[in-house]
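K.L.:
Whatever this is, show me its structure:
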Amino acid sequence: MGNEIRKYLCLCLLLFLAACQSVQVSDSSHIKEEEVVTALQENGVKLAEAEFPNNVFGQKLGNVKPKTYELSGKPFFIFEFKTEIERENGEKEFDEKTATMDLVSSSTFIKRNILIFYVHEQDFNSGNVPFEKEIQEALDGISEG
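P.N.:
So this is what the prediction gives:
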């Protein structure tokens, strides 16, 4: 009888720890816009707060208005969604809204709940988009939680 109780308690403890683990992982998987800015700054990407009120890349997606910056004179938008699913829905909404537009060259970066548009206006065929590598490295360096 003692072994059965011990097994039952071990099972309960294991389930409790598993539940705590999943809650902890989901909480730490959310990235804040400030974390992204810090990671970018540490990787040599110097952003300055700016306003681009009529830029299509800065439109509200879902219920999220992006934080707007300037990177070497070019618009840089960071969207912080609550979840990855909301971010995916925001991407779809952007694609639908801009499907018939002839947009300037830009790069899109994604990390979990974060969506970034960098409107660099460079020719993609040049293969030399300023800061693209540094931005991606900064996002890759953000901890997975």
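K.L.:
all contacts plus neighbour counts: C-alpha atoms, from now on.
P.N.:
OK.
K.L.:
what's the longest strand in this protein?
P.N.:
strand 74-80 (DSSP state E).
K.L.:
Could you check the angle the helix or strand that comes right after that strand makes with strand 74-80?
P.N.:
Per DSSP states H and E, the first helix or strand lying C-terminal to strand 74-80 is helix 84-98. Counting by axes from the mean of the first three to the mean of the last three Cα atoms, to 10 degrees, helix 84-98 lies at 140 degrees to strand 74-80.
K.L.:
To compare against the first, here's the next sequence to fold:
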Amino acid sequence: MKKIVMVILFLLLAGCVQTNVYDSSYISEEDVIAALQHVQIPVTPTSKRGDELFTSTLNSVKPSVYDMDKQTLIIYVFENTEQRADSEWEFTEQTASMNVVSYKAFTKRNVWLLYVHGEELNAPSIPYVEDIESALESLVEG
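P.N.:
Reported below is the predicted structural model:
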């Protein structure tokens, strides 16, 4: 009987301990930068915050800002895909009635990238778009 009580007590205590389990679907900022550099995209961290509209805190996440030649890349890394999706919706709602500079958004699991290129919306070719898509596609499950 004493052994059964000890086993139950041990199981209860073990159930209360929270362990950090690596989520293989999580993408870090370092993963994104490595993938971009792998496809030869010149990304350089910058201290400039750029347009406040694009670099605002969303869902308690402040983005990182990078220079790509004369364009800007903003990287948001959220805890999960739900938080990312909520933030995308929040951003869309905030900017719906605004006349914003041209940008392209990219998503990959918990990551949201905003590439502020400033090109015309109907431009036949926007630099780096295909390269960014390729870099994000290269990020495979953990």
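K.L.:
Quick TM-score on the pair, please.
P.N.:
Superposed pair, TM-score by TM-score structural alignment, normalised by the length of the second structure: 0.81. Supporting alignment: 122 aligned residues with a Cα RMSD of 1.6 Å.
K.L.:
For the residue most central in space within the first structure, give me its contacts.
P.N.:
Taking Cα atoms, centre = their mean as the criterion, Ile114 is the residue nearest the geometric centre of the first structure, at 1.5 Å. Residues near Ile114 of the first structure by Cα atoms under 8 Å, 6 or more residues apart in numbering: 31-33, 78-81, 84, 87.
K.L.:
In the second structure, what range does the longest strand of the first structure match?
P.N.:
Counting by TM-score structural alignment, strand 74-80 of the first structure pairs with residues 71-77 of the second structure.
K.L.:
end to end, how far does stretch 62-74 of the first structure reach?
P.N.:
24 Å (Cα to Cα, to the nearest Å).
K.L.:
Now it: buried residues?
P.N.:
64, 66-71 (16 or more other Cα atoms under 10 Å).
K.L.:
what's the counterpart of Cys16 of the second structure in the first structure?
P.N.:
Aligned partner of Cys16 of the second structure by TM-score structural alignment: none.
K.L.:
can you tell me which residue in the first structure aligns to Glu93 of the second structure?
P.N.:
So Glu93 of the second structure corresponds to Glu96, using TM-score structural alignment.
K.L.:
quick one on the thing from earlier: drop anything exposed from the contacts of Ile114 of the first structure.
P.N.:
Counted by 16+ other Cα under 10 Å, the contacts of Ile114 of the first structure give 31, 33, 78-81, 84, 87 as buried.
K.L.:
Quick check: closest non-adjacent residue to Val104 of the first structure.
P.N.:
Nearest non-adjacent residue to Val104 of the first structure, counting by Cα to Cα, 6 or more residues apart in numbering: Glu121, 5.6 Å away.
K.L.:
Reduced to three states, what does that neighbour come out as?
P.N.:
coil (DSSP: H, G, I helix; E, B strand; the rest coil).
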